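Asker: Here is a sequence together with a model predicted from it:
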Amino acid sequence: MKPRPERAARRTSPAEHALRSLGRALGAAAQNAWRLLRQVLAVAWQRVRPVTDVIGPAGRLVLLGAVLSYGLSITFGWVEFTYLATTLLAAVLVAVPFIVGRATYTVDLQLNPHRVVAGGRALGQMTVTNSGERALLPARMELPVGSGLAEFVIPGLAAAAQHDELFAVPTHRRAVIIAGPAVSVRGDQLGLLRRIVRWTEAVELFVHPVTTRIASSAAGLMRDLEGEITKKITSDDISFHALRAYEPGDALRNVHWRTSARTGQLMVRQFEETRRTQLTIVHTADSRYYASEDEFELALSVTASLALQVIRDGTGISVVSEKLALRTATPVALLDDSSRIEAVSDVFPTLREFARTATRRLPPPSVVMVVAGSLIDLTEFRAAQTLFGKDTTTIAFRIEPGAQSRLSTVSGLTVLTLGDLADLPKLLRRVHR
């Protein structure tokens, strides 16, 4: 059978080629036109936005009512709706003079102190100064503080005059409270038009968790300045172990010359490897492990207390939670970051998965402390313990407010059940023993 000859490729006619070229040109022109239209609309919106921003919710409702009223009047010939629309528009026009004018304020916002322990006292001061050459009419200022809003009536100020406003900041809960920005609000009494001018940046107030002082030796850490001696033999360390025959590649600085001269062959020193103390605190903020908000706060106080003492002792430490790895360079940095921790949910399927992911790039720890609430199962503590080597000491903290603080051992795992923060130093002393 003879092979079928291949069909010759169909050539595109000049007309078809012209149509395709025209289609591509029209498509490119449409894209360019759409891009140009978007740019024009963006510029127009930037020009119109300063005008539309001064219209408050009540003003938008009044304008909408005026448009609908005019529409009903034109459609059905109802003169009453013409009067209503005219009245609504007149109300908006009357409100315009209330937003006209230029203020010359200089506003200084200060918090004293910037850091406070939960339950402490924090005060704020807002100083408003007329930096212009003309007197200013009374005005109203708004200052967001956390989830609340403080309102102040600023009296009329002569040139260079100033006015102080004091306010208290609620600090009963650990948090990072944002105060500001301070804005002046000008507008009519009905709230149809509202002109806002921003005068300051936001200021942070750190409300630190309550902590307790722990004795330096109570955390169960090795107290050697050089670290803990392990059973691993190495050729370069400070804890001498034995001598052995020289092998090619050994460093000449480790040669023991007196023994070499006596035995007639080169002998080098061997050492036991030492390891610097490295503490890792794994603090889970998963809400499924905590029975209440108070329990969550107590767990954070425990973590902060442990970390603070380790930082003071100068021991290496890492503190991790689901959403944040806390800074441990200074006690203040640690407390600031601990104020930012919030409850999370379903970030990791298990405590072990969280601990594995959070500690993957950290230095190998010699001590691991895992902090969780009363709703955690002890098997999750055991599963997290298996992530670390046999030479690593693992201590589990189970937080249960009101419970009797106690120390127990479950399948080789040290478990501290803590019902009160004041019991933490006593329990840690028992661990150290």
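Answerer: Alright, I've got the coordinates.

Asker: going forward, measure contacts and count neighbours with C-alpha atoms only.
Answerer: OK.

Asker: From Ala261, how far off is Val185?
Answerer: According to Cα to Cα, to the nearest Å, Val185 stands 91 Å off from Ala261.

Asker: what about these two, which has more around it?
Answerer: For Val185 and Ala261, the more surrounded residue by other Cα atoms under 10 Å is Val185, and the numbers stand at 17 against 11.

Asker: this is the other structure I want to compare:
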Amino acid sequence: MPTTRGRATAAAGAALAAAGLVLGHPELTLLGVLAITAVAAALTQVHRPTPLTATRVLAARRTTPGTALDVVLHLTARHPTQVTERIDGPDGLTHRPLPDPHTHPGPSTYQITADRRGTLDLGPVRTLRTDPLGLAAATRHHGGTDRIWVHPPTHRLHPAPGGTLPDHDGGTDAARTGGLTFHGLRDHVPGDDLRQVHWRASARHGRLLVREHVDTSHPRLLVLVDEHTPNRDALDEIAAAAASLLITALRAGHGCELHLCGGRRHTVHAGSATGATVVLDALAELIPTPTDPVRACRLLATRPPADTAVLLTASTDTATLAAFAALSAHHRTLVAALIGAPTTTAHPGVRLLHAATAADFARQWNRT
């Protein structure tokens, strides 16, 4: 498209040509036509295809805040061109200049560091082509994109209380028994494994139903995250607290579930080799989003009973805390952690923690 100079040149050329025709000065008309022709030639030149290939190699696809990663780009070009790498991260969109692959052949390496939790989307590579007079410019995109997950930091926590099972006297027993057993059928929600869909029952009821299994041999931790926060800083602290809880549970050999008030859910069975990556990726992708935490709390009543259910939120909404407290008959231990939120009154059956940051949450969690 024409640059600012190109548009000014075309406008001036049109004015000169019109003036020459009106005043009867062919010289002015010629100058005007030449100016317009120059802009048209520049547009033709910059819109010619720019042959360029781009291949990106990443040292790792998952990292933590403050850790530098090497990115290697293999670029080839037949003509000199301006090349930039598109980087869309937690701090916004930037374009990183790269050496001209025509004049500097060979791999191009740079380091990238994320200062906070989130995702980094690299690419595509952008080329900018201009004419010698600067009358026109055209950008094109080459290659694909790659994502880097910046996981939230974790803090050392004491594991949640151990698993319990009903005994014959109506009490509870901490002994392990059984294994992965069928619990029932429920409606499909985003994030469910399609391999667990019960197709015959789904066809009979006219909606997707999935098999629900319970691991009766391991304690279970359920973490509910409210993504509705006043800013991204508050959500970063909540994500770090959730990551600390989930990673501690997995390292202790416990099964766990991550529920987002926005609707997504991730279940990780004890001993899963990829469970930590799944939940940390989900926490890295969190962004502040309007949610319905009351509805999310009610949905937890349809889940298999957990030994410990934890609500992480930056809100002191009484309706949310009341809905969470209503789960006391379903889940053994309830903990509501208000991170960065004002002090509020506790509800019966709920252990309430007030913390300014994830580190403060960890200190309070370990204190009891």
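Answerer: Okay, I see it. Being a predicted model, the structure only gives us computed values, none of them experimental.

Asker: Superposing both, give me the TM-score.
Answerer: After superposition, the two chains reach a TM-score (TM-score structural alignment, normalised by the length of the second structure) of 0.70; 313 aligned residues with a Cα RMSD of 3.9 Å.

Asker: Shouldn't Trp149 of the second structure be within a helix?
Answerer: No: using DSSP: H, G, I helix; E, B strand; the rest coil, the secondary structure at Trp149 of the second structure is strand, not a helix.

Asker: Who are the contact partners of the aligned residue in the first structure for Thr109 of the second structure?
Answerer: When the first structure is aligned by TM-score structural alignment, Thr109 of the second structure is paired with Leu166. Leu166 of the first structure makes contact with Leu123, Gly124, Gln125, Met126, according to Cα atoms under 8 Å, 6 or more residues apart in numbering.

Asker: What ranges does the stretch 201-350 of the first structure have for its strands?
Answerer: Ranges of strands within the stretch 201-350 of the first structure are 203-208, 228-234, 239-245, 267-275, 278-283, 316-320, 325-326, based on DSSP state E, counting those that start in this stretch.

Asker: once aligned to the second structure, how far is the first one on average?
Answerer: Meaning strand 203-208 of the first structure. Strand 203-208 of the first structure, aligned to the second structure and superposed, deviates on average by 0.8 Å (mean Cα distance after the TM-score superposition for the first structure).

Asker: Buried ones in the lengthiest strand in the second structure, by neighbour count?
Answerer: Secondary structure of the second structure per DSSP state E: the longest strand is strand 118-130. Going by neighbour count (16 or more other Cα atoms under 10 Å), the buried part of strand 118-130 of the second structure is Gly118, Thr119, Leu120, Asp121, Leu122, Gly123, Pro124, Val125, Arg126, Thr127, Arg129, Thr130.

Asker: of all those, which comes closest to His47 of the second structure?
Answerer: Arg129 (8.2 Å; Cα to Cα).

Asker: Apart from its chain neighbours, what residue comes closest to Ala103 of the first structure?
Answerer: Leu136 (7.1 Å; Cα to Cα, 6 or more residues apart in numbering).

Asker: Please determine how far that neighbour is located from Ala161 of the first structure.
Answerer: Distance from Leu136 of the first structure to Ala161 of the first structure, by Cα to Cα: 10 Å.

Asker: again with Ala139 of the first structure
Answerer: 14 Å.

Asker: quick one, helices of the stretch 251-368 of the second structure?
Answerer: For the stretch 251-368 of the second structure, applying DSSP state H, counting those that start in this stretch gives helices covering 275-284, 293-300, 318-325, 358-367.

Asker: Tell me if I'm right that Ala343 of the first structure and Tyr290 touch.
Answerer: No: the pair Ala343 of the first structure / Tyr290 is not scored as a contact, 9.4 Å apart, by Cα atoms under 8 Å.
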